[in-house]
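Enquirer: no sequence for this one, just the structure:
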């Protein structure tokens, strides 16, 4: 009778090739994309520069985004997603909160980048990408939702045109932030709310 063969020790699990995934890389890349754009604009914006600023390899960026347009869309979506998330229970309250969120955003480096995105897209003779349209869609959808709730509550009539409201509200906030520079951009929250409340009350009149 033959003796049993000695048991073969189990092979250790193989580690996947390449570097382990960095759980914080995506957030750093999105932040770096907006910072890079805010400084250099469309013509100077490159995926390689974003990778250097984020402290990751170029392959990490290219594996997630195929071009700078798709990267900028995701960066804008990630950093503006909470601006329109308002529901105070009143038409006036929603407009004030939306305007205050937008004002704070524009005073942030990420907000400056989104402003530059819009300006570059408007000034270019050819389409730069779809990111500017994405921003406009987000803002319009937010105001449509606010107007819809106001109509349902009886605070506004169904013929209230949302487009002029979007242009008036966002345009006024944008112009106010563009007139600020240096230390003037460090506005306390109470001052931001005072300014936007004054604006909303003027529009509603």
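Expert: Nice, thanks for sending it over. Keep in mind it's a predicted model, so treat the numbers as computed, not measured. Numbers count the residues shown, from 1 in each chain.
Enquirer: Only C-alpha atoms from now on, for both contacts and neighbour counts.
Expert: Will do.
Enquirer: which residues sit in contact with residue 28?
Expert: residue 54 (Cα atoms under 8 Å, 6 or more residues apart in numbering).
Enquirer: What is the subsequent helix or strand relative to the helix or strand encompassing it?
Expert: For residue 28, the host element (DSSP states H and E) is helix 25-44. As assigned by DSSP H and E, the chain's next helix or strand after helix 25-44 is helix 47-54.
Enquirer: still on that earlier bit, the inter-axis angle of the helix holding residue 28 versus helix 47-54?
Expert: 130 degrees (axes from the mean of the first three to the mean of the last three Cα atoms, to 10 degrees).
Enquirer: Which parts of the protein are helices?
Expert: Listed in chain order, the helices found in the chain under DSSP state H are 25-44, 47-54, 58-64, 68-80, 91-106, 109-123, 131-153, 162-178, 189-204.
Enquirer: Next one for the comparison:
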């Protein structure tokens, strides 16, 4: 049998594995995610998983990235509108089943040190990239104060939603996102 070009079988395995992780987390929590359980749920072999993700933390981060990954917010000409777009996109992801368990597990795993901690930091850097870009665009346009610490401001954007979801164990909603948008815009906005 002749093979067709491309790697559709490989893509199917990747998708099946990541879906299996998300399903297991949503149904049974992070503790249910073992390589055996993921392989059985995805219908793939453990070696197929290990070829893509050398460890459980890599697998969890890859699954998280399918749920809470990088964003692309177009230049809307207004910092507040772009900030709200970031928060609305995150709000949608946070509402999906298993997201709170996944985030809580990643936060806990990041404290283990070693490679897990480094992988988690790289993931956070990637997912915070668009927020930093939105802030930098706002500075360039003049609707965000010049000299604002972009990293600190990006943390300020992410922290309220994560805290509400993971620590307070309450699902953030649109009014909360609107209030956070308003508070951050006032905190970092350029004077009128």
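Expert: Ah, there it is. Small disclaimer: the values here were computed from a predicted structure and weren't measured.
Enquirer: closest one to residue 15 of structure 1 among the helices of structure 1?
Expert: Taking Cα to Cα, helix 58-64 is the member of these nearest to residue 15 of structure 1, at 18.7 Å.
Enquirer: What lies in contact with the closest one?
Expert: Against helix 58-64 of structure 1 from outside (Cα under 8 Å, 6+ apart): 29, 47, 48, 51, 52.
Enquirer: From these, pick the one nearest residue 99 of structure 1.
Expert: Closest to residue 99 of structure 1, out of all of those and judged by Cα to Cα, is residue 29, at 27.6 Å.
Enquirer: Next, count neighbours for the closest one.
Expert: 23 (other Cα atoms under 10 Å).
Enquirer: Can you find the partner of it in structure 2?
Expert: Under the alignment (TM-score structural alignment), residue 29 of structure 1 pairs with residue 17 in structure 2.
Enquirer: List the contacts of its match.
Expert: Residue 17 of structure 2 neighbours (Cα under 8 Å, 6+ apart): 38, 39, 41, 42, 44, 49.
Enquirer: neighbour-wise, which of these leads?
Expert: The contacts of residue 17 of structure 2, ranked by neighbours (other Cα under 10 Å): first place residue 38, 25 neighbours.
Enquirer: Give me the aligned partner of that residue over in structure 1.
Expert: Aligned partner of residue 38 of structure 2 by TM-score structural alignment: residue 50.
Enquirer: Now the two most distant members of the contacts of helix 58-64 of structure 1.
Expert: Between any two of these (Cα to Cα), the greatest distance is 10.9 Å, for 29 and 48.
Enquirer: now stretch 141-152 of structure 1: which residue numbers in structure 2?
Expert: Residue span in structure 2 matched to stretch 141-152 of structure 1, by TM-score structural alignment: 129-140.
Enquirer: what sits up against stretch 112-122 of structure 2?
Expert: Stretch 112-122 of structure 2 is touched from outside by 57, 58, 61, 106, 109, 110, 111, with contacts defined as Cα under 8 Å, 6+ apart.
Enquirer: wait, I meant stretch 88-103 of structure 2
Expert: With Cα under 8 Å, 6+ apart, stretch 88-103 of structure 2 has contacts from 22-23, 25-27, 29-30, 60, 64, 67-68, 71, 161, 165-166, 171-174, 177.
Enquirer: Can you say which of the residues you listed are buried?
Expert: Restricting the contacts of stretch 88-103 of structure 2 to buried positions leaves 22-23, 25-26, 29-30, 60, 64, 67-68, 71, 161, 165-166, 172, 177, with burial counted as 16 or more other Cα atoms under 10 Å.
Enquirer: Contacts only, for the aligned residue in structure 1 for residue 158 of structure 2.
Expert: Using TM-score structural alignment, the partner of residue 158 of structure 2 in structure 1 is residue 170. Applying Cα under 8 Å, 6+ apart, we find residue 170 of structure 1 in contact with 99, 102.
Enquirer: Please report how far residue 170 of structure 1 lies from residue 63 of structure 1.
Expert: 35 Å (Cα to Cα, to the nearest Å).
Enquirer: ditto for residue 99 of structure 1
Expert: From residue 99 of structure 1 to residue 63 of structure 1 the distance is 36 Å (Cα to Cα).
Enquirer: Equivalent analysis for residue 151 of structure 1, please.
Expert: From residue 151 of structure 1 to residue 63 of structure 1 the distance is 45 Å (Cα to Cα).
Enquirer: More neighbours: which of those two?
Expert: Set side by side, residue 151 of structure 1 and residue 63 show more neighbours around residue 151, with 16 against 8, by other Cα under 10 Å.
Enquirer: Might one say that that one is in contact with residue 162?
Expert: No - judged on Cα atoms under 8 Å, residue 151 of structure 1 makes no contact with residue 162 at a distance of 11.6 Å.
Enquirer: What does residue 65 of structure 2 correspond to in structure 1?
Expert: Applying TM-score structural alignment, one finds that residue 65 of structure 2 aligns to residue 77 in structure 1.
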